[in-house]
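Chemist: coordinates only, no sequence provided:
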């Protein structure tokens, strides 16, 4: 898909709009259906929350289900959730800001900024930072592994373990690459590639990645409910719903109707690929500011939205530099991302005419197809 320049949007003042339009009854019914016991997700999605922002800045927040299956408490309106791989959009913006300031170029090799660091070992011996560019990391054409080798048995055995970014990278460098960097028409999603981008960003900026994202993105556009958890932070700020995993037996088989609470864990296992936490409305504010040109210069935003084919994603989706291009069922184009952290599944995007939707549910494993279908419906709605 061709890159798109920044679309004219409502002014920054619209960020403070406090109007509370009536809920769209059709969208509320669709959200209720996702969490209905015995419904489309077999009752494995306890709760859902969504924020919709119209082009004029009007915001409507929706909830459904329960926020805690033990107490049956309500889902908090616009509560905090782990936004997981939506973090990649923030990392991409940080990298593109450095590019816009002339501190790096997208076609620089990784070697230029981290000399001698990226050398594969064992099965990953073919990995070499001299043959890998910043752009390839951003759009998942670097060949870095898709695997997360430090969690072979899922999150539960390591939920309280803290991981340094270099530890994550070293584990990935021992995994065989999926293909040669930049190989024609080859694409493979890689969390490890974004962990590496986080290290590149730190080196070029001369500051920790969390600080760069906080200063250059979060504080710049006034996101009050978005943050990058610090070392050792296993909790989620309040208010928030609980997050769940589908329970399994001793053989790893799902136990019908049973859930395990995984709200509290150390997200450092995801690092720059998926560590952040935010409320749905704040993620929408980020998307609006990004599209309005408040975070990137027009050239860098256009680069971000130059997308390529992404095998394994829905047929109408393509991938740019840390952002997904989504051709919706109504024919409208939207840009955003998604994230699956243990306990939370989220989808977010903004249409080219400025309708932003962020949807989150409290189980990252259940009902993914149904969640995507409803997300498309919410973006295509007009209220």
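Modeler: Right, received. Where do you want to start? All values reported here derive from a predicted model rather than from experimental measurement.

Chemist: contacts, neighbours, all on C-alpha from now
Modeler: OK.

Chemist: where do the helices sit along this structure?
Modeler: With DSSP state H as the criterion, the chain has helices at 25-35, 87-100, 110-113, 134-138, 165-173, 191-205, 209-213, 280-291, 298-304, 368-380.

Chemist: any chance of these in JSON lines, plus mean neighbour count and distance to residue 248?
Modeler: Formatted as JSON lines, the helices of the chain follow (neighbours: other CA atoms under 10 Å; distance: least, CA to CA, whole Å):
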{"stretch": "helix 25-35", "mean neighbour count": "18", "distance to residue 248": "20"}
{"stretch": "helix 87-100", "mean neighbour count": "24", "distance to residue 248": "28"}
{"stretch": "helix 110-113", "mean neighbour count": "19", "distance to residue 248": "41"}
{"stretch": "helix 134-138", "mean neighbour count": "26", "distance to residue 248": "35"}
{"stretch": "helix 165-173", "mean neighbour count": "19", "distance to residue 248": "26"}
{"stretch": "helix 191-205", "mean neighbour count": "22", "distance to residue 248": "25"}
{"stretch": "helix 209-213", "mean neighbour count": "19", "distance to residue 248": "34"}
{"stretch": "helix 280-291", "mean neighbour count": "24", "distance to residue 248": "30"}
{"stretch": "helix 298-304", "mean neighbour count": "20", "distance to residue 248": "40"}
{"stretch": "helix 368-380", "mean neighbour count": "19", "distance to residue 248": "19"}
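
Chemist: another structure for you, compare them:
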């Protein structure tokens, strides 16, 4: 895997580099990233920010197989579903401005869009609220094209699907339960939330995130794919192991039809610290975001003790209390993160290999790192 390295630096909440200031726990952070690469992950980068805004950075493994090129300590990666808290934040900001209500029906903003009969079960947007979309309690499921093999990846990695098409496909899938009667993780919920943002504002959801989150917070290293099949430099390459094989397949180049964010550990820490620190939402809306429900048993295996708010996950800390965040995974890039309730401590971890048969172990090791950083042990 190459030689592990640790970089200790200081940075302001904006993510701008500052004077070099050592952190005592930097070498200890290194143990956790090394434990992740020991599972077979090609490369890992982690950045933890303490109460004083100082960052400890650790990298392990290599940026590319068959080389000794080190993982960049502030490399770009696809954050995937870690974009969801940003979508939820914009919806809640619009609610705070009186431009929508999260207890309104989806039909009120997207007439005729959420309707269908999946395997005999009716889908009706008049019975689903915006809150249920952001909370994953709508019952809606996904019909996402994916890659189950190396051959499928090479054949379909540049296929394009519009958001409207992905929503239409989902309308033919039987809902998991009646609205509000269960919990099921669903990307379709957030595709619909993005469409509602556009319906209310007249702008694309990306523009709203740019104007409301990225620019005000100085997140200059957060960009949209905009049709590109790769990432800005520097970045570590991503790899996937497909079912029935132990081969590492380079899956860096892919067309992300959902247009989720590409970012860095510095920028994502900036976002989470601002969100929980009350810089993006008023107390009323942040309180709504943190009203949680139980998750399903399958997801509980990945997030032990976890609960789900509005685009935000709550998990317990071994030292007491809880933390918030929302990980993600896309074509080999896996993001784990966490932020203290007051927004003062945070950590973001990016892995560059998806190991389906070790998914729970990967998540557990990343969660150990997050807990270490937030507990300050």
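Modeler: Here it is on my side, so go on. All values reported here derive from a predicted model rather than from experimental measurement.

Chemist: tell me how the two chains score on TM-score.
Modeler: The TM-score (TM-score structural alignment, normalised by the length of structure 2) is 0.88; 352 aligned residues with a CA RMSD of 2.0 Å.

Chemist: before we move on, the earlier item: of all the helices of structure 1, which one is nearest residue 328 of structure 1?
Modeler: Between residue 328 of structure 1 and these, the shortest gap by CA to CA is with helix 368-380, which sits at 6.2 Å.

Chemist: next, count neighbours for the closest residue to residue 22 of structure 1 other than its chain neighbours.
Modeler: Spatial nearest neighbour of residue 22 of structure 1, chain neighbours left out: residue 60 (7.5 Å); criterion: CA to CA, 6 or more residues apart in numbering. Using other CA atoms under 10 Å, residue 60 of structure 1 has 21 other residues around it.

Chemist: the counterpart of residue 60 of structure 1 in structure 2: what's it in contact with?
Modeler: By TM-score structural alignment, residue 60 of structure 1 lines up with residue 56 in structure 2. Residues near residue 56 of structure 2 by CA atoms under 8 Å, 6 or more residues apart in numbering: 7-10, 22-23, 25-26, 29, 47-49.

Chemist: from these, which single one is nearest residue 334 of structure 2?
Modeler: Closest approach between the contacts of residue 56 of structure 2 and residue 334 of structure 2, by CA to CA: residue 47, at 14.5 Å.

Chemist: my guess is that closest one contacts residue 350. True?
Modeler: No. Applying CA atoms under 8 Å as the test, residue 47 of structure 2 and residue 350 come out as separate, 9.1 Å apart.

Chemist: what touches both of these two?
Modeler: residue 265.

Chemist: which contacts among the contacts of residue 56 of structure 2 does structure 1 share?
Modeler: Contacts from the contacts of residue 56 of structure 2 that recur in structure 1, judged by both residues aligned by TM-score structural alignment, their matches' CA atoms under 8 Å, are 22-23, 25, 47-49.

Chemist: out of the residues you listed, who's nearest residue 80 of structure 2?
Modeler: Ranked by distance to residue 80 of structure 2 (CA to CA), these are led by residue 47 at 17.9 Å.

Chemist: and the aligned partner of the closest one in structure 1, how far from residue 18 of structure 1?
Modeler: Counting by TM-score structural alignment, residue 47 of structure 2 corresponds to residue 51 in structure 1. Look at residue 51 of structure 1 and residue 18 of structure 1: by CA to CA, to the nearest Å, they are 13 Å apart.
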